[in-house]
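**Student:** Dropping a prediction and its sequence here:
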Amino acid sequence: MVMKPKEALVFKKICKKCTVTVLVAASWFGVLSLGVSGAAMAQSAGSSVRGLPDFTELVEQVGPSVVNIRTLEKARPSEVSPGGSDEEMQELFRRFFGVPIPNVPRQAPRQNRPQEDAQPKGVGSGFILSADGFIMTNAHVVEGADEVLVTLTDKREFKARIVGADKRTDVAVVKIQATDLPAVKVGDVNRLRVGEWVMAIGSPFGLENTVTAGIVSAKQRDTGDYLSFIQTDVAINPGNSGGPLINMRGEVVGINSQIYSRSGGFMGISFAIPMDEAMRVSEQLRASG
């Protein structure tokens, strides 16, 4: 009902004692209406904005299947020792002094020399393909390695055998002597959508079982390599190579392989090998090496 000016004046005179009550009530109704409209706006916003995902269950589910990979390389002495070979020393003395060097101690045969200790070569990641010890990683993680050591999340360490590696696709398979291992579930890459949440687990800078997350930025990204990659903004750094890219269903959809960087560190663009291609290559490697 709309109140006319005169009626309002009369009402004020008659109800002087009620004025405060009326004003308070009006204020209360204003607050109430504000509260209702704010709740409606929040409800409207909530219907269009989803909450952030919780990765804790995924980490518990997939984490035990991710391994740390360390590679070692045996120190290879140069073909010519610092003092040179016997023949070279004799030639040196003949040319500059005109006489052969006397009593030159002969070097021990190369095969009988004590073997040099293996030196750390690199650190990477991998994940368990099967309960009997087959593990997938990147070819560049194990390239040139004389020894491959695999560490599980329970801190058990195994010496691994390289089953095979394919440089073109950057896929490698190694094998450890163990049973009843927690294998990953392989997802369907065709179901992967741009904008979908994904997670990575690996060993950046040697920090084992580090979890990072982001979204799929693009699919079938052509970088000039043999394969088209899955592009994400998941934080990937040196040491993450070979680790799994995991969807929200706990399935591995890719192998984290490369980053685009001007500094050598993460800059928001990471690339993963699609799991369908990786599985095709791994089956060939396991069959024929």
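**Tutor:** All right, it came through fine. Numbering: from 1, shown residues only.
**Student:** Could you use CA atoms for every contact and neighbour count after this?
**Tutor:** Fine.
**Student:** in a helix, that's where T153 is, yeah?
**Tutor:** No - T153: not assigned to a helix; according to DSSP: H, G, I helix; E, B strand; the rest coil it is coil.
**Student:** need the contact list for K159.
**Tutor:** 147-150, 176 (Cα atoms under 8 Å, 6 or more residues apart in numbering).
**Student:** All the helices of this structure, in order from the start?
**Tutor:** Using DSSP state H, the helices found in the chain span residues 5-14, 19-48, 56-62, 86-97, 139-142, 275-288.
**Student:** what angle sits between the first one and helix 19-48?
**Tutor:** Okay, so that is helix 5-14. Computed by axes from the mean of the first three to the mean of the last three Cα atoms, to 10 degrees, the angle separating helix 5-14 from helix 19-48 equals 120 degrees.
**Student:** returning to what we had before: with F158 as the reference, name the closest of the helices of the chain.
**Tutor:** helix 139-142 (14.8 Å; Cα to Cα).
**Student:** Check the contacts of K159 for burial and list the buried ones.
**Tutor:** For the contacts of K159, a neighbour count by 16 or more other Cα atoms under 10 Å gives the buried set as 147-150, 176.
**Student:** chain center to stretch 58-77: distance?
**Tutor:** Chain-centre distance of stretch 58-77: 12 Å, with Cα atoms, centre = their mean, to the nearest Å.
**Student:** returning to what we had before: from the buried ones among the contacts of K159, which is closest to G51?
**Tutor:** Closest to G51, out of all of those and judged by Cα to Cα, is V150, at 37.2 Å.
**Student:** ok, structure two:
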Amino acid sequence: MSLKFVRNPFAAALLGAAVVGLPATIFAMGHEATPVVPVAAPVPQASGVVGRAALPDFSAMVRAYGPAVVNITTKGTVKTSNRSGGQLRGFPGFGDDDDNSPFGQFFRQFPQQQIPDSAVRGEGSGFILGADGVILTNAHVVADAKEVTVKLTDKREFTAKVIGQDTKSDIAVLKIDAHDLPTVKVGDPAQLQVGEWVVAIGSPFGFENSVTQGIVSAKGRTLPDGSYVPFLQTDVAINPGNSGGPLFNLDGEVVGINSQIYTRSGGFQGVSFSIPIDVAMNVGKQLQATGKVSRGKLGVTIQAVTQDLAKSFGLDKPYGALVSNVEKDSPAQRAGIEAGDVILKLDGQTIEDNAQLPAQVAAKSPGDKIKLTVWRDGREKELSAKLDEMTDKQLASADDADDNVAASGKLGLAVRPLTSDEQKQVEVKGGLLVQNVAGAAADSGIRPGDIVLSANGKSIDSVKQLRDITAKADRHIALLIQRGDARIFVPVDLG
């Protein structure tokens, strides 16, 4: 059974919604709740070995902030879409059928569900930020909705306006015509600790103001859904209808917005994901001001640094983001970033995992200047870049005969230089076309028709170059491979 990331529920969006100006102060961090009362009692701190301790009582928290959590229902038409049900979306480019190869693992195509157009009702959750009726929820809750209704815990119902929505972060801002409403207060997700208690309030399956609890399982998770969000992972029970609801810490502060689950069955299985509230508040301010969200763009394609790649590049441990491609006329190219660089730090902050980099860059504004520390030729190099604004070919068959073919020994490749016409066709300089593959290269997932662009960070334009670099390599060699329009570094264990 396939794994799925599920965004709940099947809802859908307001057409032609007007952007309404609202006071920016409602999006300020640390917004005070009304009323403020004592919340959950913290778990007693244990010294030494953790023993039995009284569990926290969440009843005061629910009494204080439950009234600020709303039920959202939508009416609309669901259009045929590969996002229905939150299916993992396939990666473009490689389409490799071999699940054991790095291409199969990294660019595997996931099944996509197609659903015919139909009139539907959707249901989700949200929470009140401003006493004048400003509400935060998930964008997918109101996506394509023609009518959005907000129901309060006192049973009052209001037709809501969609102030703005951003699909990349999955955040939407709503407004209802009401006053003196109960509100939440906003916390700081950076202060959350893995293992800390958290509480969700929402409307799973339409059961309004349901409360579930759990702990923070991990922070800074990046999911393969095209978003730029460093998700909070929890084991709080989240089900269809919980989407858009708040995640509270023990101080009664909202630290996240419940958004997705990871599941084999389609239901909750102990892994849920929430959008950090600071990310949501930043998006909300921009939606309020302009109706859209601007994000920084660096212009690089990156991949993870594995243990083998770290050895190939001379790094003492696997960390950072390996640049496999640099976009033409991008901030990265203007800054001097090259394919084969490993980005180790952004503005002095270490990139422990490559997934951190897109979220950190996207959090910047167009025009911002950033400092990058990259690893190149066995040493660190400092570069500066000014960010732009983010916006969203096949060779002849490898079976063609050619006398200018040479095998690169222990690497297991039979290659030939690209012709000038082929270089123009795929827009590269130099490069070797793989015609046959065996041994170590085959084990690493390289196949006929691939183009070898570089080896251990050195551009390749002749068979001799590849032979010489392979001969000098110790046990590992990192090849930059192009297949179609996609590029990826492949570590090859030479044995």
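**Tutor:** Everything's here; your move. Since we're looking at a predicted model, the values are computed, not measured.
**Student:** returning to that earlier point: need the helices of structure 1 in a markdown table (columns: distance to Q231 of structure 1 and mean neighbour count).
**Tutor:** Output for the helices of structure 1, formatted as a markdown table (distance: least, Cα to Cα, whole Å; neighbours: other Cα atoms under 10 Å):
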| stretch | distance to Q231 of structure 1 | mean neighbour count |
| --- | --- | --- |
| helix 5-14 | 69 | 11 |
| helix 19-48 | 26 | 12 |
| helix 56-62 | 21 | 14 |
| helix 86-97 | 56 | 13 |
| helix 139-142 | 19 | 24 |
| helix 275-288 | 13 | 16 |
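**Student:** I'd like these as CSV, with distance to R191 of structure 1 appended.
**Tutor:** What follows is the helices of structure 1, written out as CSV (distance: least, Cα to Cα, whole Å):
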stretch, distance to R191 of structure 1
helix 5-14, 68
helix 19-48, 23
helix 56-62, 18
helix 86-97, 66
helix 139-142, 26
helix 275-288, 12
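**Student:** out of these, nearest to I201 of structure 1?
**Tutor:** helix 56-62 (8.2 Å).
**Student:** and the closest one, which stretch of structure 2?
**Tutor:** Counting by TM-score structural alignment, helix 56-62 of structure 1 pairs with residues 59-65 of structure 2.
**Student:** with structure 1 superposed, average distance for that stretch?
**Tutor:** Here stretch 59-65 of structure 2 is compared with structure 1 after superposition; its mean distance to the aligned residues, by mean Cα distance after the TM-score superposition for structure 1, is 0.6 Å.
**Student:** coming back round to it: of all the buried ones among the contacts of K159 of structure 1, which two lie farthest apart?
**Tutor:** Between any two of the buried ones among the contacts of K159 of structure 1 (Cα to Cα), the greatest distance is 12.2 Å, for E147 and I176.
**Student:** Common neighbours of the two, please.
**Tutor:** By Cα under 8 Å, 6+ apart, the residues touching both E147 of structure 1 and I176 are 159-160.
**Student:** first to last residue in stretch 127-134 of structure 1, what's the distance?
**Tutor:** Counting by Cα to Cα, to the nearest Å, you get 9 Å between the two ends of stretch 127-134 of structure 1.
**Student:** hmm, who's touching that stretch?
**Tutor:** Stretch 127-134 of structure 1 is contacted by residues 65-67, 135-137, 173-184, 242-244 when judged by Cα under 8 Å, 6+ apart.
**Student:** now the strands: where do they sit in the stretch 151-300 of structure 2?
**Tutor:** 157-159, 161-166, 171-175, 185-186, 197-202, 210-221, 231-234, 246-248, 253-263, 272-276, 296-297, 300-304 (DSSP state E, counting those that start in this stretch).
**Student:** Would you reformat the ones you listed as a markdown table and include distance to S384 of structure 2?
**Tutor:** Below are the strands of the stretch 151-300 of structure 2 laid out as a markdown table (distance: least, Cα to Cα, whole Å):
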| stretch | distance to S384 of structure 2 |
| --- | --- |
| strand 157-159 | 48 |
| strand 161-166 | 29 |
| strand 171-175 | 31 |
| strand 185-186 | 34 |
| strand 197-202 | 39 |
| strand 210-221 | 25 |
| strand 231-234 | 28 |
| strand 246-248 | 37 |
| strand 253-263 | 32 |
| strand 272-276 | 28 |
| strand 296-297 | 14 |
| strand 300-304 | 14 |
